[in-house]
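Engineer: Starting from these lines, generate the structure:
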Amino acid sequence: MEIKITSNLKSYESKWSEFNIKHPQGNVFQSPEFFKVYQGTINYEPTVWFALDDKDDLCGLLVANKIKQFNKPMEGLSSRSIITGGPLVLDYLHLSKLLNCYSEENGNKVIFTQVRNLFDKSGEHDIFINGGYEYEPHLNYLIGLDEIESAWTNLNKKRRTSIRSAQKKGVTVHELKDGSEIGTFYDLIKATYKRVKVPLADVSLFKSAYKHLDQEKMVKYFFAMHEEKYIGALALLNYKDRAYMWYLGSLGEYLKYN
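Structural biologist: Below you'll find the model as predicted:
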């Protein structure tokens, strides 16, 4: 079967959403909705590749996001590309073709590409290694939320004690009211990233997520408050049957309430 690779966004956007939803590993980061989030973020440059069979049906998908630190002429020497939750394919053959096309297009545009797996990709390791990638083990926590009591019981004793203590001290949790609170949310996240010395995306990422995902109930922003003061923030991404803890932050002086 002949496989064609294209980045023609307009021709396949409707098929893209259906493919991602039906794929067993389909996720929010490979969705057309999140692609728009990337497009609305300063210093982000997303691209998408589709693998098509001889009937012009999708059999593979790869969404990558180039993150730029500087503009030209230093752009290529300071940019990295992140592929989160992808590629998504129906057959290993499609994966090889997608990766080859991606590498040919981006080889000299970024200093490295990082693939952030959300599922077990052990069956694809050889293909990635042959494509020049290196594998590093990582840990994802998957927590079942079907039964609230079970989720609570599965927390370690120290964590349950911390939650009860925060409740007794008057800490409450509220959902973001509207887009005007994005700045407050960002300040709390920024405080944490500054404390641990990790770079943070521009505030436009969170504004874009609210713009493109809120009405679809694909994003939720939450605040922790104490005596009418914002002390913590959490962003969740919702897609299919999963909620992804996206960003989390708090003021340093309130870490004792965590």
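
Engineer: drop to CA atoms for contacts and neighbour counts, all remaining ones
Structural biologist: Fine.

Engineer: Check the gap between the most far-flung residue of the chain relative to its centre and His226 for me.
Structural biologist: Going by CA atoms, centre = their mean, the residue of the chain most distant from its centre is Lys168, 33.8 Å out. Lys168 sits at a distance of 11 Å from His226 (criterion: CA to CA, to the nearest Å).

Engineer: what's the answer for Arg116, then?
Structural biologist: 35 Å.

Engineer: for Phe35, helix, strand, or coil?
Structural biologist: helix (DSSP: H, G, I helix; E, B strand; the rest coil).

Engineer: Show the contacting residues for it.
Structural biologist: By CA atoms under 8 Å, 6 or more residues apart in numbering, the contact list for Phe35 reads Phe29, Pro46, Val63.

Engineer: make it 7 Å
Structural biologist: Residues near Phe35 by CA atoms under 7 Å, 6 or more residues apart in numbering: Pro46.

Engineer: do the same with the one 4 residues further on
Structural biologist: When contacts are counted by CA under 7 Å, 6+ apart, Gln39 is found next to Glu45, Pro46.

Engineer: At the geometric centre of the chain, which residue sits there?
Structural biologist: Mean-position check on the chain, CA atoms, centre = their mean. Result Phe29 at 5.0 Å.

Engineer: residue contacts, it?
Structural biologist: Taking CA under 7 Å, 6+ apart, we find Phe29 in contact with Thr84, Gly85.

Engineer: what about it, distance to Leu118?
Structural biologist: Counting by CA to CA, the gap from Phe29 to Leu118 is 10 Å.

Engineer: Between Arg116 and His226, which has more neighbouring residues?
Structural biologist: For Arg116 versus His226, neighbours defined as other CA atoms under 10 Å are more numerous around His226 (18 against 13).

Engineer: Surely that one is in contact with Val171?
Structural biologist: Yes - between His226 and Val171 there is a contact under CA atoms under 7 Å: 4.8 Å.

Engineer: show me the contacts for the residue nearest to Ala233 when sequence neighbours are not counted.
Structural biologist: Excluding its sequence neighbours, the residue lying closest to Ala233 (CA to CA, 6 or more residues apart in numbering) is Phe223, at 4.5 Å. Listed by CA under 7 Å, 6+ apart, the contact set of Phe223 reads Val173, His174, Glu175, Leu176, Tyr230, Gly232, Ala233, Leu234.

Engineer: I have a second one here; can you model it like the first so I can compare?
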Amino acid sequence: MYEYTLLQQVTPDDERTINSFIDANPGFHFFQSPVFYKLSLTSKKLRPFFIIAKQEGSIVGVLLVCQQVQINLPFMRFLTSRNLIIGGPLVRNQDEPILNGLLATYRIKSPQSLYTQMRNIRDTTASRAVFLANGFGYEDHLNILVDLTQTEEELWKDMHSKRRNEIRRAEKEGCRVEMVATLETLTHCYDILTEVYHRAKLPLPDFGHFKVMLQHSTEKIGLRIFTAVWENRIIGCMLCIAWGDTLYDYYAGAYSRYYNKYPNDLLPWAVFNWAKMNGFSHFDFGGAGKPNVPYGVRDYKKKFGGTLVSFGRYECVHFPILFRLMTQLFKWWQCAKR
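Structural biologist: The predicted model follows:
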């Protein structure tokens, strides 16, 4: 018999038991952890909550959800809301009855939003029927994984020749990569990301999100800050998350006026080598768009090698008419900003 509970406030005891359960399950679970819950609490746009499954008092399943709101005004709050789940749920032995109970409880008890998006970072094919039965539709979505157990020579050879040439050019221009975990460095990186995401017309978490992530980082887990430096100026950055044997690409970008120094080419290569030397087995390059749909980010990432996988996404639209309306308004807004 399983018991399911919605936790909007997590006590120290809750945190310890959730961490113990997560530690007993190998894999990259940062986005389902109490650490990410705490980070989300600091954001004005996020409202995190857990759904916990227990059997005889012991945790057997965890689902961390973040309700995300883009415009925090009375009526617009709901219209610009979604529930975001990354890398979850996490279930003991992939037990389908537990997974079914977590999803069913989520559908009943979760705070309302326009839709729910679940971003997978592992293969869920074996349990896909359970998601579908609970009202979640599936669509393919690509990701790129880099095997860091290869030798440096193999990693270099796996890259596209043009990418190798641009790395050489970056080095010839005097561009170098540094790793400095300070608040000042993070501030410079956030300025870069603000320009990049404004240019792309995409939302970016507020600075406090990254600041708290840095504050909660340890030698084993958390934020790793890599910067591309040219003539003592930070011109590009790559913010990664360390967890277990995986280094995860979180946010990255460079000032457009310094593209001719090739910071976006040098950074991943330097990060691969750092991760390899520091005991990581995998580099998760993050999202690569939908199959058969042109996507410049995928083209850029794929030239660094790695394996293209499709872990996909699940989505459940709770208010279809409003969802279609807001989707169309967002497209119009993006066009108007160009």
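
Engineer: Report the TM-score for the pair.
Structural biologist: Scored against TM-score structural alignment, normalised by the length of structure 1, the superposed chains reach a TM-score of 0.93; 255 aligned residues with a CA RMSD of 1.7 Å.

Engineer: overlap between the contacts of Phe223 of structure 1 and structure 2?
Structural biologist: Among the contacts of Phe223 of structure 1, the contacts conserved in structure 2 (both residues aligned by TM-score structural alignment, their matches' CA atoms under 7 Å) are Val173, His174, Glu175, Tyr230, Gly232, Ala233, Leu234.

Engineer: just those residues now: which is nearest Glu33 of structure 1?
Structural biologist: Compare each of those with Glu33 of structure 1 using CA to CA and the shortest gap goes to Leu234, at 20.2 Å.

Engineer: Translate the closest one into the numbering of structure 2.
Structural biologist: Aligning on TM-score structural alignment places Leu234 of structure 1 opposite Met238 in structure 2.

Engineer: Over to that match. Which of the three states is it?
Structural biologist: Going by three-state DSSP: Met238 of structure 2 is strand.

Engineer: Quick check, it in contact with Tyr251.
Structural biologist: Yes - counting by CA under 7 Å, Met238 of structure 2 touches Tyr251, with 6.1 Å between them.

Engineer: These two - which one has more neighbours?
Structural biologist: Legend: neighbour count by other CA under 10 Å for Met238 of structure 2 and Tyr251, higher for Met238 (24 against 16).

Engineer: Identify the residues contacting that one.
Structural biologist: Contacts of Met238 of structure 2 (CA under 7 Å, 6+ apart): Ile225, Phe226, Thr227, Tyr251, Ala252, Gly253, Leu267.

Engineer: Can you tell me which of those residues carry over to structure 1?
Structural biologist: Kept across both, from the contacts of Met238 of structure 2, using both residues aligned by TM-score structural alignment, their matches' CA under 7 Å: Ile225, Phe226, Thr227, Tyr251, Ala252, Gly253.

Engineer: so what corresponds to the first one in structure 1?
Structural biologist: Right, Ile225 of structure 2. By TM-score structural alignment, Ile225 of structure 2 lines up with Tyr221 in structure 1.

Engineer: Surely that match forms part of a helix?
Structural biologist: No - per three-state DSSP, Tyr221 of structure 1 lies outside any helix segment and is strand.

Engineer: how near is it to Tyr210 of structure 1?
Structural biologist: According to CA to CA, Tyr221 of structure 1 stands 9 Å off from Tyr210 of structure 1.

Engineer: higher neighbour count, those two?
Structural biologist: Taking other CA under 10 Å, Tyr221 of structure 1 and Tyr210 do not tie; Tyr221 has more neighbours (24 against 21).

Engineer: what's the burial count for the counterpart of Ser31 of structure 1 in structure 2?
Structural biologist: Under the alignment defined by TM-score structural alignment, Ser31 of structure 1 corresponds to Ser33 in structure 2. For Ser33 of structure 2, the count of nearby residues is 20 (other CA under 10 Å).

Engineer: repeat for Asn232 of structure 2
Structural biologist: The burial count for Asn232 of structure 2: 9, using other CA under 10 Å.

Engineer: Next one: the residue lying closest to Ile111 of structure 1 once chain neighbours are set aside from Tyr102 of structure 1, what distance?
Structural biologist: Closest residue in space to Ile111 of structure 1, ignoring its immediate chain neighbours: Arg80 at 5.6 Å, by CA to CA, 6+ apart. Relative to Tyr102 of structure 1, Arg80 of structure 1 is positioned 13 Å away (CA to CA).

Engineer: Which elements pack onto the helix or strand that contains Asn165 of structure 2?
Structural biologist: Per DSSP states H and E, Asn165 of structure 2 falls inside helix 161-172. Contacts defined by 3 or more CA pairs under 7 Å, 6 or more residues apart in numbering; DSSP states H and E place helix 161-172 of structure 2 against helix 263-277.

Engineer: Report the distance from the helix it packs on to the chain centre.
Structural biologist: Centre-to-centre, helix 263-277 of structure 2 and its host chain are 19 Å apart (CA atoms, centre = their mean, to the nearest Å).

Engineer: Any idea how many residues pack against the nearest residue to the match of Ile225 of structure 2 once chain neighbours are set aside?
Structural biologist: Once flanking residues are discounted, Tyr221 of structure 1 sits nearest to Ala235: 4.6 Å by CA to CA, 6+ apart. Ala235 of structure 1 has 22 neighbouring residues, counting by other CA under 10 Å.

Engineer: wait, doesn't Ala235 of structure 1 sit right on Ala243?
Structural biologist: No - with contact defined as CA under 7 Å, Ala235 of structure 1 and Ala243 do not form a contacting pair (9.9 Å).

Engineer: which element is the equivalent of Leu103 of structure 2 over in structure 1 on?
Structural biologist: The alignment partner of Leu103 of structure 2 in structure 1, by TM-score structural alignment, is Leu99. Assigned by DSSP H and E, Leu99 of structure 1 belongs to helix 92-106.

Engineer: In three-state terms, label Phe50 of structure 1 for me.
Structural biologist: Going by three-state DSSP: Phe50 of structure 1 is strand.

Engineer: For it, grab the count of nearby residues.
Structural biologist: Neighbours of Phe50 of structure 1 under the rule other CA under 10 Å: 27.

Engineer: can you check Tyr250 of structure 2 too?
Structural biologist: So Tyr250 of structure 2, with other CA under 10 Å, has 15 neighbours.

Engineer: So which of the contacts of Phe223 of structure 1 is the closest to Asp91 of structure 1?
Structural biologist: Nearest to Asp91 of structure 1 among the contacts of Phe223 of structure 1: Leu234, at 36.4 Å, using CA to CA.
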